[in-house]
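# predicted coordinates and the sequence they were generated for:
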Amino acid sequence: MPVIDITSDPEALTMTVVAEFDAPVERLWSVYTDPRQLERFWGPPGWPATFALFQLSVGGRALYAMNGPRGEVARGAWEFLAIEEPNRFEVLDTFVNEDGSAIDGMPTMRMTFGFEEAGAGSRMRCVSHFTSAEALEQVIAMGSIEGTRLAMGQLDRVLHDLREYSQGQGTQTEVLSDTQVRITRLVDGPRDLVWRAHTEPELMKKWLLGPDGWTMTECEMPDAAPGPYRYAWAPVDGGEGEPFGFDGEVTLMDAPRRMVSTEHMTGTEYPPTLNDLQLYEEDGATLITMIIMYPDAATRDMVLATGMTDGMEASYARLERELLAV
């Protein structure tokens, strides 16, 4: 993780984030001042950001929304107070309504972003200045420290070429918290086709099979959200293993970028998970990111112990081999 320190100072009324990166200052500056790159890490996992406005000039504004997996939306606005490329910019950060107006009772923070050389890479130092100790406590109580740490953990991937950073690593599983796991896999193919492979039953049956020796016996997907779905698998020709399946509801479809769904093991009393699929394309390759939210750490550990990562890797390798290589 790039974050090396997050501290709050009730006397100085500040919260300071320090992070270091294996990239030059100019590259770090560019990801913070290009809204399309900023969107890839500004929101924490499961809360991707969208910048609808970004006026990089003194007096200009930026408007953003972070979209949660259950339909929640957290909106903010920046007013640029100072810009000193490539080393520093300063904004007023405000919690806003859908129309861009400030939300009553929510604090406004003055934030300074500084970028400097650090060894062979660079260091980012962000200081948020609050108007009162109560405002600082309010933001901390909202989970800003852990949210910032998780959001910044996504920045390394943005700073580097996607193929260079992810190709050949296979399926990667990261435990983010007691209830949250992130799974990533780079596949060599366009996002539109990868989206279709996750939403069209005739394509899903060709690759979403886990280890060799299994077949998908049922695959029902909705045309739009919200809508129910169902998958089922069985061993081929009486092979080892018991048939099983999953059912749930697709709650969000934003083709070809994002799909959120509940997932329950059919015929069991296991609690459902919430699965947040996100697709990002760069230079003809697509990064698949799945954020899985479990009800508790015990359920998380039980599922991970089943060999889920290996099964997903077998499926993703088949996706590249059967669909994307055509």
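Structure received.

# only C-alpha atoms for contact and neighbour calcs from this point on.
Will do.

# this structure: helices as residue ranges?
25-33, 35-38, 133-141, 144-152, 155-159, 162-166, 191-199, 201-207, 297-304, 308-319 (DSSP state H).

# let's bring in a second one:
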Amino acid sequence: MTVISSDKNLEALSITMIAEFDAGVERVWQIWEDPRLLERWWGPPSWPATFEKHDFVPGGEASYFMTGPEGEKARGWWRFTAIDAPHHLEFDDGFADENGAPVDAMGAIHGAVTLEPIGERTRMTVRSTFEAEEQMEQVLAMGMEEGMQQAMGQIDGILAEHANA
């Protein structure tokens, strides 16, 4: 399994997941930069993502939906706040309504992703920071931690397919 650790910190209102991959930093970066690769792993296997917009620049936005086993759709949005290719990106992440508009009542989660080389491998650290303890507890109750572990577990297969890309 690619996820080597998952740490919930209620005091810091954060979840930090660390995964390692048998690929260089530039290849792992592509799974964030290329929306067709991103949608192959963002979301657990039973809730695949479709990115309708992916403006991967600081200040750019992304919109997506995940389709559940019964055809239901859960929509989300990102706003990229920092991009330092191929080592670091940050974005605000939130829920969206059926028209793709942010659902303010759910707040936003700040994501920070760091990619660092470990020899020929890459360590990816994903830190999600919440606005309030209630928000963190609500998202955890929805299965965010398990979903992210399942989602990140799909990355090895994608990287293996694109090993010579």
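Good, I have the coordinates. Because the structure is a prediction, the values reported are computed rather than measured.

# TM value for the aligned chains?
TM-score for the superposed chains, counting by TM-score structural alignment, normalised by the length of the second structure: 0.95, backed by 164 aligned residues with a Cα RMSD of 1.5 Å.

# just to revisit the earlier point, now the helices of the first structure in CSV, with distance to Pro48 of the first structure and mean neighbour count?
Shown next, in CSV, are the helices of the first structure (distance: least, Cα to Cα, whole Å; neighbours: other Cα atoms under 10 Å):
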stretch, distance to Pro48 of the first structure, mean neighbour count
helix 25-33, 15, 18
helix 35-38, 10, 17
helix 133-141, 19, 15
helix 144-152, 9, 18
helix 155-159, 13, 17
helix 162-166, 18, 15
helix 191-199, 17, 19
helix 201-207, 26, 18
helix 297-304, 22, 14
helix 308-319, 23, 18
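
# any chance of these in TSV, with distance to Arg125 of the first structure too?
Listed next are the helices of the first structure as TSV, based on distance: least, Cα to Cα, whole Å:
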stretch	distance to Arg125 of the first structure
helix 25-33	12
helix 35-38	16
helix 133-141	18
helix 144-152	12
helix 155-159	14
helix 162-166	24
helix 191-199	34
helix 201-207	45
helix 297-304	33
helix 308-319	36
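
# nearest to Glu79 of the first structure, out of the ones you listed?
helix 25-33 (13.2 Å; Cα to Cα).

# can you report how many residues neighbour the closest residue to Arg125 of the first structure other than its chain neighbours?
Using Cα to Cα, 6 or more residues apart in numbering and skipping the chain neighbours, the partner closest in space to Arg125 of the first structure is Val18 (4.6 Å). The burial count assigned to Val18 of the first structure is 17, neighbours taken as other Cα atoms under 10 Å.

# look up how far Tyr64 of the second structure lies from the residue nearest the centre of the second structure.
A centroid search over the second structure (Cα atoms, centre = their mean) returns Trp42, at 5.8 Å, as the residue closest to the centre. For Trp42 of the second structure, the distance to Tyr64 of the second structure under the criterion Cα to Cα, to the nearest Å works out to 10 Å.

# got it, and Val113 of the second structure?
In this structure, Val113 of the second structure and Tyr64 of the second structure are 19 Å apart, going by Cα to Cα.

# looking at those two, which is more packed in?
When Val113 of the second structure is set against Tyr64 and neighbours are counted by other Cα under 10 Å, the residue ahead is Tyr64, at 23 against 20.

# make sure the more buried one is actually in contact with Phe51.
Yes. Using Cα atoms under 8 Å, Tyr64 of the second structure is in contact with Phe51, at 4.2 Å.

# residue contacts, Glu98 of the first structure?
Contacts of Glu98 of the first structure were listed using Cα atoms under 8 Å, 6 or more residues apart in numbering, and they are Arg75.

# which residue lines up with Leu252 of the first structure in the second structure?
For Leu252 of the first structure, no equivalent position in the second structure is identified, counting by TM-score structural alignment.

# what's the burial count for Leu252 of the first structure?
The burial count assigned to Leu252 of the first structure is 19, neighbours taken as other Cα under 10 Å.

# next one: the one 10 residues further on
Counted with other Cα under 10 Å, residues neighbouring Thr262 of the first structure total 19.
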